[in-house]
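Peer 1: Fold the following.
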Amino acid sequence: MFSTFVLVCGCLLQRKLVTTEGHHGTNRHVFYAVQMDGGSKAAEDLAKQHGLEFIQRVGFLEGLYTLRDSRGRRDRATFEHRLATASGGAGEALRSADKPHLDPFLARHPGLPGRFSWELICSRRTESAADSPAEDRRSDQSLTFNDPLWPMQWELFAQGEYSSSGFDLNVMPVWRNNITGKGVVVSIIDDGVDHTNKDLKRNFEPLASFDLRASHGLSHDPMPVRDEENSHGTHCAGEVAMEANNSYCGVGIAFNARIGGIRLLDGSVTDAMEATALTYNIHFIDIYVCSWGPRDDGAEMDGPHRLTEQALRLGTHKGRHGKGSIFVWAAGNGGIQHDHCGADGYVNSIYNIAIGAVTQTGEPAYFGEPCPGVMAVTLSGAGVGGSLPLVTVTNIGDGCVTHFPGTSSAAPIAAGILALALEVNPELTWRDVQHLIAKTAKIPDPEETDWSINAAGYHVHHRYGFGLLDAGLMVQQAALFQSVAPQKTCMQEITLHPARIFLPGHGVTVNIQSEACRGTVNQINSLEHVQVRVSISAACRGDLSISLESPGGTLSLLLDTRPNDASTAGLKNWTLMTVHCWGERPQGQWTLQVTDHKGTVRSCTRPSEAEVAGALLSATLILYGTYHPHKTTHEGPLQSIVSMGSHHPVPLGGLYQRDRSPPLDLIRWVYQMERDRKVQAADIPIPAKSKHTEGDPVSEAAAPMPAGTSRTLSGPCALYSSFLYPCEGFVPTAESLSK
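Peer 2: Okay, here's the model as predicted:
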């Protein structure tokens, strides 16, 4: 006998494969994710017993299998109940719609006819030529490439007619040290990757690739449909790993990394498909890039469902042989729709690195979404007053394009920077990488309002996160980075009996006194992520804002008003997240505030002035961080600022911790320090294995790996190299999924 738990995760999944948007097709299937004991044989027997087709195991999630029903059933509810209770097992059937909303941030915006903006991740601003002596730049300026569009890649190295932008990613010092992504595997989860493109062919990695659209068949070929709508994943792959010095197109930021693609988005997507993609070959793939999420219409509120949440947790805890998979995610392109990424559950996950975009002048991109879950930004080149080119490859035409704006283009750039950091220090954990971002991101524009310095000295912003990524600085700090202490988790449920009702135009405030699990094994005295899980009823969801103030005085706007969201559904067990309290002490009073801003959503109708606007039904404070037994408690003015990977004394007597808006002079001082101390090639300590030997550094750095070269598989992994799970040696347990 075996027990089953059936999750109907893909109702009416359409088979049309030509677009990333949801379509109405004629060939419909129902996919079931079945959690059960007994292994694959038991799942196959269950499928035969009920006239279903056994498809496959769901990624690396133990005991979860996908079954497909191609039959039309008049009474599906009865069938699903019978399936859930099969063989005497106790279970239940939960129906959740397929997810055609997973757009690759391919949103047409007014004012940009014929152009697309896309979404994703990070980068840091570097110093302009005018800010450093010519002799300092000359040593890092000598690398040249024969790729015809290299001179246009201002985001990698500002030169020629594009040098006036003042920004690049400061990647030259890294390349000068022959750090080019060698040995690092990146996979693009998207609409496919055209691995036949001349700039991707040599670096393509089949074992980091899979096609989830081929009727769930086993295939390592992620080739997309050849049209503009399905070129998104190929664009992303090119930014990471375009081959250098092959006289074609441009240069990838990690041009010797191995690049793969997992074809997921060309059609509707189920929870099980997402989970499969995110746990595919988790010991082999280092970085997963996801340039997609809920629709950026300012009305939708969605995120990872049950299986995907399990997959993200499993990947970070077990992936890369315990160091954790790195998930780079888009922060959202809904700015023009007044969207807020607090409504995006992927951004609110502690396991994902959410990245926004800035223009060539360091200003927030007009399409970007603010929220305190954004970790960092990178360059997009898309500005209101005109845009700069962004070079990458495509699967149509001559295979090369010079226009790819939005946060989708920022994400793979961030992944490329992280690949450089992993080459110089492969032992970095998923949390080490996030600490590196927090400590090395730079202020791109000190004049932008709402910069804050938290009680631990980190500069944070709802649009920039910790700031703009700098490849040279991140690699320098990664080379000698000491892994952070184990993660602790402390949960505190807030008792709300009765529920806290609020009237139109008013709100409720809940003070939470926290000891941060003092005296237990989960005690925390240095924060990382902070989450709040809430259930709120609302007459108009888009009129709500939710904020959280830490004991150190840092204010996070977890969710802002959204004028397009007229939903009356409220929030049900919705998890919000902030990174703005990073490094702070959690003990003390937290203040949660829910406010109704009546009139923000014009399409909302309220019968009377006296009607209740909503109620806070439940709330849970979740603290993540570490415990340092020798950390001292400091009261009074802040003594130091975290910048450039270290602490710097605050000038002029310090900054009081509860100053939510630090003096502009202080922000300018930090900005100027970060510009003046730009990392050069000689500043990067290189482990012996990464140092290049005698010869031309250009040809060495750009030297391609032999065709077909990939990371060596040994032991049980080698036996499965041609199947969906190249390494079956890892068997997660139910216990590992619950942690």
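Peer 1: Please count neighbours and contacts with C-alpha atoms only from this point.
Peer 2: Will do.
Peer 1: Count the residues that sit near Leu265.
Peer 2: 32 (other C-alpha atoms under 10 Å).
Peer 1: Stretch 45-55: which residues count as buried?
Peer 2: Leu46, Ala47, Leu52, Glu53, Phe54, Ile55 (16 or more other C-alpha atoms under 10 Å).
Peer 1: surely the fifth one meets Asp69?
Peer 2: No: counting by C-alpha atoms under 8 Å, Phe54 does not reach Asp69; the two are 9.3 Å apart.
Peer 1: so what's Val670 up against?
Peer 2: Applying C-alpha atoms under 8 Å, 6 or more residues apart in numbering, we find Val670 in contact with Ile443, Ser643.
Peer 1: Tell me which residues of the helix or strand encompassing it come out buried.
Peer 2: Here Val670, judged by DSSP states H and E, is contained in helix 664-676. Within helix 664-676, the residues that count as buried by 16+ other C-alpha under 10 Å are Leu666, Ile667, Val670, Tyr671, Glu674, Arg675.
Peer 1: from these, which is closest to Phe60?
Peer 2: Glu674 (42.3 Å; C-alpha to C-alpha).
Peer 1: Pull up the gap between that closest one and Pro364, please.
Peer 2: 19 Å (C-alpha to C-alpha, to the nearest Å).
Peer 1: How about Lys182?
Peer 2: Lys182 is 32 Å from Pro364, by C-alpha to C-alpha.
Peer 1: same deal with Ser163?
Peer 2: From Ser163 to Pro364 the distance is 20 Å (C-alpha to C-alpha).
Peer 1: Could you also give me the structure for this next sequence, so I can compare it with the first?
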Amino acid sequence: MNRFDLIYLILAIHLNTAALAENYQNIWAVRIDGDVYKAKDVARSNNFEFIRKASFSLDAFDDIYILRHKDLPNNHRMKRQAVEHDQILKNDSSIIWFEQQRSAIRVKRSAIFPSPSKSNRSISQNEKLRNLWDTTRQFMFSFGMNQNEVRHQFNDELWPSQWHIHSSGFSRFDHGITRVWDMGFTGKGVVVTILDDGLEWNHSDLHANYDHNASYDMNDDDPDPTPRYDLFNSNSHGTRCAGVVSMIPQNRKCGVGAAYHARIGGIRCLDGDVSDIVEANSLAFRNDYIDIYSASWGPSDDGLTVDGPKMLAQMALERGVAHGRKGKGNIYVWASGNGGSRGDNCNCDGYVSSIYTISINSVSESGHFPWYAEKCSSTLAAAFSSGAFSDKKIATTDIHNTCTREHSGTSAAAPLAAAILALVLEANPNLTWRDVQHLIVCTSEFSPLLDERGWRKNGAGFLYNSRFGFGLLMAQSLIQMAIRWDPVPEKYICIVQPKQLFPQEISTKGDMLRVYFMLEQNQGICPIRFLEHVQVKITLETTRRGNSRMFMFSPQDTMSILMYPRLKDNSRQGFRNWNLTSVHYWGENPVGLWRLYIQNSQKDGSILKLTNVQLILHGIRQPGGCFNHRPFRRYLNEDLITQVTAPVAEFNENSPEQFDAFFDNYE
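Peer 2: Model prediction:
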């Protein structure tokens, strides 16, 4: 590794990692049977200091409080849990639950691009090509080569670079955002908050849309989300994400936000110790006021981490969708991750694979799957972002009141999706969080991405792909369907137990554990007839976690790959009550035999031991949304479907020597 690459690597780590080590903090989250006065009394009697209630949202954590131990420094960090202090709390009968807080590793999801060449000349030539591209595009605008774009000719300096909004020139597709603007929807009345490293709210291209009521600094516990400035500009990420949503048009500054009349807020939560309580407070903050939360971060995308929301953050998500937006549910948009080059799988990220979040992957301007993107079964849809080094990135705001054309990765795709959903909520503010997910499934489009392999049709007629979910978000189609949307009915959850007894164990390459679930056609047992999410909750002990490959067939023979082998994952911890989520069965009838396969993909003597597993089905009994019509889904170009869904050989569970070839062909 040369000196340049070493410096580059150090900068990459510094700029993208919110916390570099997991340490215990002198902070305890405590659930107490009683009010604030009781909590203060409990703290005092146990030599703790009462800090405050756990949340800024009145209904989110009504009986959870934050305590600090008086004998430890306020900023104390410990490698090990303070067991002796825990024991004191255990002995107090007023305490229902408690947990000492830890600082978690959370990484921002901008793609770090390797040096394209050791020569500075190559970089400058690429910059010249980029400038030539913008000049050419501006020339085409001025001569009216695209009538739609002439109507939307803005004087903002980076507008010609916003290829993801307008498809003039050589880009084949965009999200249809300008056509939605023509319909009169620009995000008015919708509040979007960026959960990140801060927001430069006084930026001249954001200030007019800034909403202080949707903003807070969770790291320093004050109302000002302004980022901390340093030599490396390491806290520019949140300001960049915000610009994608809500840059102000026609002010000769930067560009135009995809929802340029949406109100924009920022929560500073990544520039400090990121604990469960910090995440929970961020996810629950003013959830009756904020409509959409956008998060472009998560656990490390290193190909060896399995992590997700802890108890309080999980509770915040659950209560956000149940009570936020005055009962309609908050919309949580999450970047799916940038660990593709490291063999990562976003089903190992509990934020991305949550049923409460909308997981968004990236598509390059040429319609390809980027080198950094991850494949997994929980991704719902895709939005444009950066691709290869020569592909254009996303133009947006930057700190110090500057602009950039370098926003990248799934970090840029998620706020773009959030902006599109802001347009949707303006068109129909009565949509619930589940309505929004159904709309995405029913309108996302495969045809801009037809050059990519892996497209399959499920038993309900929806095309799906482990790279892109149900396809590219299409703003105009979303709006048109949202305006006449028939709300989806009440959701049911069914838990199906396996037919086998456990534990089961395998140790040889190609060997498989076979698990069967039978759902009888009895509405008294499970009333679901149209599926939404399907989860496999699994406890798998292993001597090498990364060797496990897991996939499942539905009764309608739809296959979903729940977990790919991860070559870097040497962990012996396995999966402990971990939810593997798939959206690939959306709309199917779940009645019948489900087949789950767990394979040891390597011949290295490693052992996989399955100790517990459940099938969890989410869905509805009566049709709603686009399920009211047959077929459920009509695509822009139906003739292309047979071309992109080439048949694959039938899976034979008794021929392990054919598995690798089967999966190579399938994906």
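Peer 1: Give me the TM-score for this pair.
Peer 2: After superposition, the two chains reach a TM-score (TM-score structural alignment, normalised by the length of the second structure) of 0.84; 597 aligned residues with a C-alpha RMSD of 3.1 Å.
Peer 1: sorry, back to before: any common contacting residues for Phe54 and Asp69 of the first structure?
Peer 2: Joint contacts of Phe54 of the first structure and Asp69 (C-alpha under 8 Å, 6+ apart) do not exist.
Peer 1: Helix, strand, or coil at Ser547 of the first structure?
Peer 2: Following DSSP: H, G, I helix; E, B strand; the rest coil, we place Ser547 of the first structure in the strand state.
Peer 1: how close does it sit to Ile353 of the first structure?
Peer 2: 21 Å.
Peer 1: remind me, longest helix of the first structure?
Peer 2: Counting by DSSP state H, the longest helix found in the first structure is helix 407-424.
Peer 1: Which elements pack onto that one?
Peer 2: Judged by 3 or more C-alpha pairs under 8 Å, 6 or more residues apart in numbering; DSSP states H and E, the packing partners of helix 407-424 of the first structure are strand 185-190, helix 232-241, strand 287-290, strand 326-330, strand 352-358, strand 376-379, helix 471-479.
Peer 1: Strands of the stretch 101-250 of the second structure, residue ranges please.
Peer 2: Using DSSP state E, counting those that start in this stretch, the strands of the stretch 101-250 of the second structure run over residues 107-108, 191-196, 216-217.
Peer 1: Now distance to Ser93 of the second structure and mean neighbour count too, for those strands, in a markdown table please.
Peer 2: Output for the strands of the stretch 101-250 of the second structure, formatted as a markdown table (distance: least, C-alpha to C-alpha, whole Å; neighbours: other C-alpha atoms under 10 Å):
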| stretch | distance to Ser93 of the second structure | mean neighbour count |
| --- | --- | --- |
| strand 107-108 | 39 | 25 |
| strand 191-196 | 36 | 29 |
| strand 216-217 | 34 | 26 |
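Peer 1: Nearest to Asn26 of the second structure, out of the ones you listed?
Peer 2: Among the strands of the stretch 101-250 of the second structure, strand 216-217 comes nearest to Asn26 of the second structure, with 19.4 Å by C-alpha to C-alpha.
Peer 1: what span of the first structure lines up against that closest one?
Peer 2: The counterpart of strand 216-217 of the second structure in the first structure, using TM-score structural alignment, spans residues 210-211.
Peer 1: now do stretch 239-246 of the second structure
Peer 2: Against the first structure, stretch 239-246 of the second structure falls on residues 234-241 (TM-score structural alignment).
Peer 1: Not counting sequence-adjacent ones, nearest residue to Tyr351 of the second structure?
Peer 2: Gly308 (5.5 Å; C-alpha to C-alpha, 6 or more residues apart in numbering).
Peer 1: Map that neighbour onto the first structure.
Peer 2: Taking TM-score structural alignment, Gly308 of the second structure has Gly303 as its aligned residue in the first structure.
Peer 1: State the distance from that match to Ser409 of the first structure.
Peer 2: 21 Å.
Peer 1: quick one: stretch 532-545 of the second structure aligns where in the first structure?
Peer 2: Using TM-score structural alignment, stretch 532-545 of the second structure pairs with 528-541 in the first structure.
Peer 1: What helix or strand is Arg44 of the second structure located in?
Peer 2: Per DSSP H and E: Arg44 of the second structure is located in helix 36-45.
Peer 1: against the first structure, where does the helix or strand that that helix is followed by fall?
Peer 2: Counting by DSSP H and E, the next helix or strand C-terminal to helix 36-45 of the second structure is strand 48-53. On the basis of TM-score structural alignment, strand 48-53 of the second structure is assigned to residues 52-57 in the first structure.
Peer 1: hmm, back to that, for Gly303 and Ser409 of the first structure, work out which one has more neighbours and name it.
Peer 2: Ser409 (35 against 20).
Peer 1: and the more buried one, what pairs with it in the second structure?
Peer 2: That one, Ser409 of the first structure, aligns with Ala412 by TM-score structural alignment.
Peer 1: OK, contacts around that match?
Peer 2: Taking C-alpha under 8 Å, 6+ apart, we find Ala412 of the second structure in contact with Ser110, Cys241, Val244, Ser296, Phe384, Ser385, Ile394.
Peer 1: The third one - nearest residue in space that isn't next to it in sequence?
Peer 2: Spelled out, that is Val244 of the second structure. Per C-alpha to C-alpha, 6+ apart, closest to Val244 of the second structure is Gly257, 5.2 Å.
Peer 1: which SS class is that neighbour?
Peer 2: With three-state DSSP as the criterion, Gly257 of the second structure reads coil.
Peer 1: if I read this right, it contacts Pro249, doesn't it?
Peer 2: Yes: because the distance of 7.4 Å satisfies C-alpha under 8 Å, Gly257 of the second structure is recorded as touching Pro249.
Peer 1: Looking at these two, which is more packed in?
Peer 2: Higher neighbour count among Gly257 of the second structure and Pro249: Gly257, with 28 against 20, using other C-alpha under 10 Å.
Peer 1: Having no further points to raise, I will conclude here.
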